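*Asks:* what follows is a predicted structure for the sequence shown.
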Amino acid sequence: MNLKFQGKTVKVSGNALKVGDTVPDFTLINNAMDTISLGNTKGVRIFLTVPSLDTPVCDLETRTFNEKTSEIPGVTVYTVSMDLPFAQSRWCAANGIKNVITVSDFKDRTFGKNFGTYMDDLGLLARAAFVVDSSNKITYVEYVPEVTNQPNFDAILDAAKKAK
């Protein structure tokens, strides 16, 4: 799959997922440097992939979901990036992030490759959103065509509200 990053075409590794697919497994590193996988998550989940929390677009996206998540009880939001866990932890503390869990794909890159968001030439994740229900089925997918643009916040939140 190809997307645009600052107007330039970039190749993205992995298979594009679609609604109805079972979520592929992954390994990520949380801010405590612990490994988490699909089995460590449960319920309705929103997985957001972003290039880096330390950019204006990713910052705004994560802050928005941090604020809006309180409107959807029982939904867990994960923001996945290639940022090191230390940087993610610092960013969360500096920005009062309490309702979004930041996790890093820096070590194994399994999330990016299994979810079709790893931008080979940049070594970063493309901007995408996945809503997953409690039975690990994908109920919403959005690959943002221009990585520097925001995803459709309302559609993601609506999909999460409808997921069981």
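*Replies:* Happy to help now that I have it. Numbers count the residues shown, from 1 in each chain.
*Asks:* only C-alpha atoms for contact and neighbour calcs from this point on.
*Replies:* Will do.
*Asks:* other SSEs contacting the top helix by length along the chain?
*Replies:* Ordering each helix of the chain by length in residues (DSSP state H) puts helix 56-68 first. Helices and strands touching helix 56-68, by 3 or more Cα pairs under 8 Å, 6 or more residues apart in numbering; DSSP states H and E, are strand 100-104.
*Asks:* who touches the strand it packs on?
*Replies:* The contact list for strand 100-104, computed with Cα atoms under 8 Å, 6 or more residues apart in numbering, reads 28-31, 62, 65-66, 69, 76-85, 88-89.
*Asks:* quick revisit: list the buried ones in the longest helix of the chain?
*Replies:* 57-59, 61-63, 65-66 (16 or more other Cα atoms under 10 Å).
*Asks:* use this one as the comparison:
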Amino acid sequence: MKQVTFKGKPVTLVGNTVQVGDQAPDFKVLANDLTEVTLNDSKGHVRLISVVPSIDTGVCAEQTRRFNEEAAQLPGVKVLTISVDLPFAQARWCGAAGIDNVQMLSDHRDLSFGNAYGVHIKELRLLSRSIFVIDSSDRVTYVEYVDEVTNHPNYEAAIEAAKRAK
């Protein structure tokens, strides 16, 4: 299991570590209108999944804004942002921030995504900052588990991976 810290202190990640080449695990999260969303709902598309602990924090907000901007330059790529924030809070934040190219999804109910992708922080019941690119045949083509949860991911590497995925 990958070693990750939160504000310099080690945290425990629950679930299975996902690696490049793996078949992408399925998950069940909630859209802002409370409908269930699974990996299969975007089958046939490249997916860039941006995982943030809470949309109401600075780095998470910047990460979401950055991928929202980049999504316009990624034709055929579905950009999903997943956190454990309530769907209502996500919708409010997106409306205030003008986020419209990223689909915000909530893992608050079951931590289905967090456990399937090994990003559920046991001590905090939050998701660890990470990025996954999944190709149109549901293979994982890029993975970044950010070592320190309060740091930014490697945006350029993730975007390039999404462009290369088919």
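*Replies:* Yep, it's here. Keep in mind that what you see is a predicted model, and the values were worked out from it rather than measured.
*Asks:* please state their TM-score.
*Replies:* The TM-score (TM-score structural alignment, normalised by the length of the first structure) is 0.98; 164 aligned residues with a Cα RMSD of 0.6 Å.
*Asks:* quick one: the helix or strand that the longest helix of the first structure is followed by to helix 56-68, angle?
*Replies:* The helix or strand immediately downstream of helix 56-68 of the first structure is strand 75-81, counting by DSSP states H and E. Counting by axes from the mean of the first three to the mean of the last three Cα atoms, to 10 degrees, strand 75-81 of the first structure lies at 170 degrees to helix 56-68.
*Asks:* sorry, back to before: compare the longest helix of the first structure with the second structure and give me the mean distance after superposition.
*Replies:* Compared with the second structure after fitting, helix 56-68 of the first structure deviates on average by 0.3 Å (mean Cα distance after the TM-score superposition for the first structure).
*Asks:* what stretch of the second structure does that helix fall on?
*Replies:* Aligned using TM-score structural alignment, helix 56-68 of the first structure spans residues 58-70 in the second structure.
*Asks:* what about F153 of the first structure, distance to S135 of the first structure?
*Replies:* Distance, F153 of the first structure to S135 of the first structure, by Cα to Cα, to the nearest Å: 23 Å.
*Asks:* look up how far T35 of the first structure lies from the residue most central in space within the first structure.
*Replies:* Taking Cα atoms, centre = their mean, the centroid of the first structure lies closest to L48, which sits 1.9 Å from it. If you measure L48 of the first structure against T35 of the first structure using Cα to Cα, the figure is 18 Å.
*Asks:* same deal with A128 of the first structure?
*Replies:* With distances taken as Cα to Cα, A128 of the first structure is found 22 Å from T35 of the first structure.
*Asks:* give me the more crowded residue out of the two.
*Replies:* Set A128 of the first structure next to T35 and count neighbours by other Cα atoms under 10 Å: A128 wins out with 23 against 15.
*Asks:* what residue in the second structure is paired with that one?
*Replies:* Using TM-score structural alignment, A128 of the first structure pairs with S130 in the second structure.
*Asks:* shouldn't its match be in contact with P153?
*Replies:* Yes - the pair S130 of the second structure and P153 passes the contact test of Cα atoms under 8 Å, sitting 6.9 Å apart.
*Asks:* okay, buried residues for stretch 111-119 of the second structure please.
*Replies:* By neighbour count on 16+ other Cα under 10 Å, the buried set for stretch 111-119 of the second structure is 111-119.
*Asks:* make that stretch 74-89 of the first structure, sorry
*Replies:* By neighbour count on 16+ other Cα under 10 Å, the buried set for stretch 74-89 of the first structure is 75-85, 88-89.
*Asks:* do stretch 7-21 of the first structure as well
*Replies:* In stretch 7-21 of the first structure, counting by 16+ other Cα under 10 Å, buried: 10-14, 17-18.
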